[in-house]
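J.: Prediction below, plus the sequence it came from.
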Amino acid sequence: MTGSVQTEIEDRLERAFSPTHMEVVNDTANHLGHAGDDGSGESHFTVIVESERFAGKSRLERQRMVNRALGDIPGQRVHALAIKARAPGEAA
């Protein structure tokens, strides 16, 4: 199921990176009852994004780029966000 936060994450990443591949996976069901589960059904996500904009950037720079693109979502509206950012042609 795609909820409002997941859709917003997808939209923001699409606008920021024009990805060649993108997956936004809602992992919340794996964390029911754990710390950070706010009952919204949208508290934990994994983001996989591939974009030319990541070429030549370190892993830390890529994660910062994604966090900036997502604005107030990580840490405020989402408890946990796993980021896998790569340039086209890099191993998954």
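T.: Now that the structure is in, tell me what you want to look at. On a predicted model such as this, the values are computed, not experimentally measured, just so you know.
J.: Could you use CA atoms for every contact and neighbour count after this?
T.: Noted.
J.: ok, Val24 - contacts?
T.: Contacts for Val24 (C-alpha atoms under 8 Å, 6 or more residues apart in numbering) come out as Gln6, Ile9, Glu10, Phe45, Thr46, Val47, Ile48.
J.: hold the first one in mind and look at this next one:
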Amino acid sequence: MRVADTMKKKLTEALAPVRLDIIDESHHHAGHGGAHPDGESHFRIEIVSNAFAGKNRVARQRLVYDILAEELRARVHALSLATLTPEEEQ
């Protein structure tokens, strides 16, 4: 299974997002440190979920990092996050 698919499955199960976009930006980092020859090493995730309500930006990001801990240890070198509640997205 592709890394992006695994991350999507985990985030969907854990956070029931209203919107989830996982963008592979690895091609922008080819030849840089941490870049994997097959790609799927640098991602931008935009996620909108009620699970973020009442949490500050750092707590939201920690929640996502905890969910994706295995991917961050094994393959993902860089992760950019936008974490919003449905109300914040409007």
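T.: Nice, thanks for sending it over. Remember, predicted model here, so these are calculated numbers, not experimental data.
J.: If you map the contacts of Val24 of structure 1 onto structure 2, which are still there?
T.: Retained in structure 2 (both residues aligned by TM-score structural alignment, their matches' C-alpha atoms under 8 Å) from the contacts of Val24 of structure 1: Gln6, Glu10, Phe45, Thr46, Val47, Ile48.
J.: Now that we have those, can you turn them into CSV and tack on distance to Asp72 of structure 1?
T.: Output for those, formatted as CSV (distance: C-alpha to C-alpha, whole Å):
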residue, distance to Asp72 of structure 1
Gln6, 13
Glu10, 14
Phe45, 14
Thr46, 16
Val47, 16
Ile48, 19
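J.: just these now: which is nearest Ala91 of structure 1?
T.: Nearest to Ala91 of structure 1 among those is Ile48, at 12.4 Å by C-alpha to C-alpha.
J.: can you give me the strands for structure 1?
T.: In structure 1, the segments counted as strands under DSSP state E are 21-26, 44-50, 80-86.
J.: Which residue of structure 2 is paired with Ser43 of structure 1 in the alignment?
T.: Ser43 of structure 1 maps onto Ser41 of structure 2 when the alignment is built from TM-score structural alignment.
J.: and its match, how many neighbours?
T.: Neighbour count for Ser41 of structure 2, taken as other C-alpha atoms under 10 Å: 25.
J.: State the distance from it to Gln90 of structure 2.
T.: Remark: distance between Ser41 of structure 2 and Gln90 of structure 2 (C-alpha to C-alpha, to the nearest Å) = 30 Å.
J.: for Ala78 of structure 2, same thing?
T.: Ala78 of structure 2 is 27 Å from Gln90 of structure 2, by C-alpha to C-alpha.
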